[in-house]
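Q: Here is a sequence with its predicted model. Questions after.
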Amino acid sequence: MPILFFFLAHWYLSLFTQTFFQHRYAAHRMFTMSAFWEKAFFILTYLTQGSSFMSPRAYALLHRMHHAYSDTDQDPHSPHYSDNAFLMMWKTRTIYQDVLYNRSTAAQKFGGNLPGWEALETFGNQWYSRLGWGLFYILFYVNFATAWWQYLLLPIHFAMGAAHGAIVNWGGHKYGYQNFDNKDQSRNTLPFDFLTGGELFQNNHHMLPARANFGVRKWELDPTYPVIWTLNKLGVIKLKLSKAAVVA
């Protein structure tokens, strides 16, 4: 049905730009790309994330803070300092706004080597951009929904990025197993990783933050890595060498 296809396309395309461009590229610089491709992925990120678009620059700063202060009271989104996932993400939103508008002194030490497109990032964070995308989602449902319950999916479209963040940051630091002792609460939440494109290998990633493949064991499949590998082979990006991990 059109609604299910639209929802899944929005979920996974938005997720891909978040994990590929904002996380692995902007925050960690696991690979390089030309100015042309950087602009192309900026546009793709805006188009796929829509009403929940986050500035790649601000995202990168926020995420670097997360790694530096993982699961301490200075972590922007540790689940161990909030009573529930909604409060955690509201706290994250507040810190993100401070980082976005350069009000955060804590974020300044994590700058450097950041992608930026001020015009697009400013436009994408305006209320009228978010409202416009919200209206587009509503109109799509009005035209293609076949049952009333399908409209219950609309709030997820409006806050798609926040939904991804809540699953990854709450689940990935509370539930699952650990391959490494990272001196934090990061976990690999494998049963739910089909929802997050590899992002729930949090324990692996916190141990090896420069490694493009978040899976470490033979049976840990990072769904985003084959795409990265392919783009590297096609010359769209250039992967950097990173520390290998051996886990028995």
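A: Received it, and whenever you're ready, just let me know what you need.

Q: drop to CA atoms for contacts and neighbour counts, all remaining ones
A: OK.

Q: Quick check: buried residues in the longest helix along the chain?
A: What stands out as the longest helix in the chain, according to DSSP state H, is helix 127-144. By neighbour count, with 16 or more other CA atoms under 10 Å as the criterion, the buried positions of helix 127-144 are S129, R130, W133, G134, Y137, I138, Y141.

Q: for that helix, packing partners?
A: helix 2-17, helix 154-158 (3 or more CA pairs under 8 Å, 6 or more residues apart in numbering; DSSP states H and E).

Q: How far does it sit from its chain's centre?
A: For helix 127-144, the separation from the chain centroid amounts to 22 Å (computed by CA atoms, centre = their mean, to the nearest Å).

Q: contact partners of it?
A: The contact list for helix 127-144, computed with CA atoms under 8 Å, 6 or more residues apart in numbering, reads P2, I3, G50, S51, S52, F123, G124, Q150, Y151, L154, H157, F158.

Q: ok, structure two:
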Amino acid sequence: MAILIFFVVHWYLSLFVQTFYLHRYSAHKMFTMAPFWEKAFYLLTYIAQGSSFLSPRAYAILHRMHHAFSDTEQDPHSPHFSNNAFTMMWKTKEIYNNVLNNRVEPERRFDGDYPVWGFVDKIGDTWYSRIFWGTFYVLFYINFATQWWMYLLLPIHFLMGPVHGAIVNWSGHKYGYQNFDNNDKSRNSLFFDFLTGGELFQNNHHKLPNRVNFGVKWWEVDPTWPVIWTLNKLNIIKLKPVKETSKKSKAAA
């Protein structure tokens, strides 16, 4: 039972920082937050993703590229230009590493207006950090696993961030229904996206890239939206007015 609880907690905590901080805040700036909270969520992202920590800067640049070049050959992670999810993940990793390590210069429209904490980025990308977190996961399993098959979950812990991205980009651009014609292959895969925290409403998101609630129809449930609404009410974040986010969407896409 401890292993399953640990897996679920790691899955959803890592998922939350990816959709809330990396995606909706870093890439799209759907809301603002004070410097203290920006640092706090930055650190939480490192802790939650652990061995698969993703730099907010590199994530934001790749995601803005994804919107601009959706399902074309220039898309960093379109399933329609890869044979399978693994080759798509590898392609994304190569582009991500080039951006992260400044081996390529991103287009000006994709650069800037994202949180940067060089110290955490530098630590998070080292093998020392990845091995530390991987060892922590393994030791937890050694102490609490009761069945051999539980160890099969370890690779997901090691690659939690990329696994979430692969599910969203593969499924969200291949399977499901469309509310809008976006001139791409984005789709909504679930009516209640409990699996990826709203990220599988890809068709809605590509049409309305700065709408905070990824659900559009009344029956489309984005479970991250109530959390964001609550954080706004608690003054931890501040949602941007609709007109301001509309202007941002044109600039980001």
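A: Cool, got the structure. Given the structure is predicted, the values throughout are model-derived calculations rather than measurements.

Q: List just the one of the helices and strands packed on helix 127-144 of structure 1 that sits closest to N204 of structure 1.
A: Evaluated over these, closeness to N204 of structure 1 peaks at helix 2-17, with 18.9 Å, by CA to CA.

Q: can you give me the angle the closest one makes with helix 127-144?
A: Using axes from the mean of the first three to the mean of the last three CA atoms, to 10 degrees, the inter-axis angle of helix 2-17 of structure 1 relative to helix 127-144 is 150 degrees.

Q: Run through who's touching helix 2-17 of structure 1.
A: The list of residues contacting helix 2-17 of structure 1 from outside it, by CA under 8 Å, 6+ apart, reads 41, 44-45, 48-49, 141, 144-145, 150, 153, 157, 160-161, 164, 196-197, 224.

Q: Just the buried subset of these, written out for ChimeraX, thanks.
A: Typed into ChimeraX, the line below selects the buried ones among the contacts of helix 2-17 of structure 1, using 16+ other CA under 10 Å:
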select :41,44,45,48,49,141,145,157,160,161,164,196,197,224
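
Q: Which of the contacts of helix 2-17 of structure 1 fall in helices?
A: In helices, defined here by DSSP H, the members of the contacts of helix 2-17 of structure 1 are F41, L44, T45, T48, Q49, Y141, F144, H157, M160, G161, H164.

Q: can you pull the contacts of A163 of structure 1?
A: When the contact criterion is CA under 8 Å, 6+ apart, the partners of A163 of structure 1 are I156.

Q: try it again with 10 Å
A: Under the criterion of CA atoms under 10 Å, 6 or more residues apart in numbering, the contact partners of A163 of structure 1 comprise W11, S52, A85, F86, M89, P155, I156, H157.

Q: Now which of those would you call buried?
A: Burial by neighbour count, 16+ other CA under 10 Å: within those this picks out W11, S52, A85, M89, I156, H157.

Q: how much space between D222 of structure 1 and F214 of structure 1?
A: Between D222 of structure 1 and F214 of structure 1 the computed distance is 6 Å (CA to CA, to the nearest Å).

Q: Who has more neighbours out of these two?
A: Neighbour totals were compared for D222 of structure 1 and F214, and F214 leads with 27 against 21 (other CA atoms under 10 Å).

Q: In a strand, that one, correct?
A: No. Remark: F214 of structure 1 does not belong to a strand; assigned using DSSP: H, G, I helix; E, B strand; the rest coil, it is coil.

Q: and the gap between the residue at the greatest distance from the centre of structure 2 and S55 of structure 2?
A: Among the residues of structure 2, the one whose C-alpha is farthest from the average of all C-alpha positions is T146, by CA atoms, centre = their mean at 31.5 Å. Distance of T146 of structure 2 to S55 of structure 2, given as CA to CA: 35 Å.

Q: returning to that earlier point: can I get the buried residues of helix 127-144 of structure 1 in CSV with distance to R187 of structure 1?
A: Output for those, formatted as CSV (distance: CA to CA, whole Å):
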residue, distance to R187 of structure 1
S129, 35
R130, 33
W133, 34
G134, 34
Y137, 34
I138, 36
Y141, 37
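
Q: and of these, the nearest to D98 of structure 1?
A: For D98 of structure 1, the closest of the buried residues of helix 127-144 of structure 1 turns out to be R130, at 18.6 Å, with distances computed as CA to CA.
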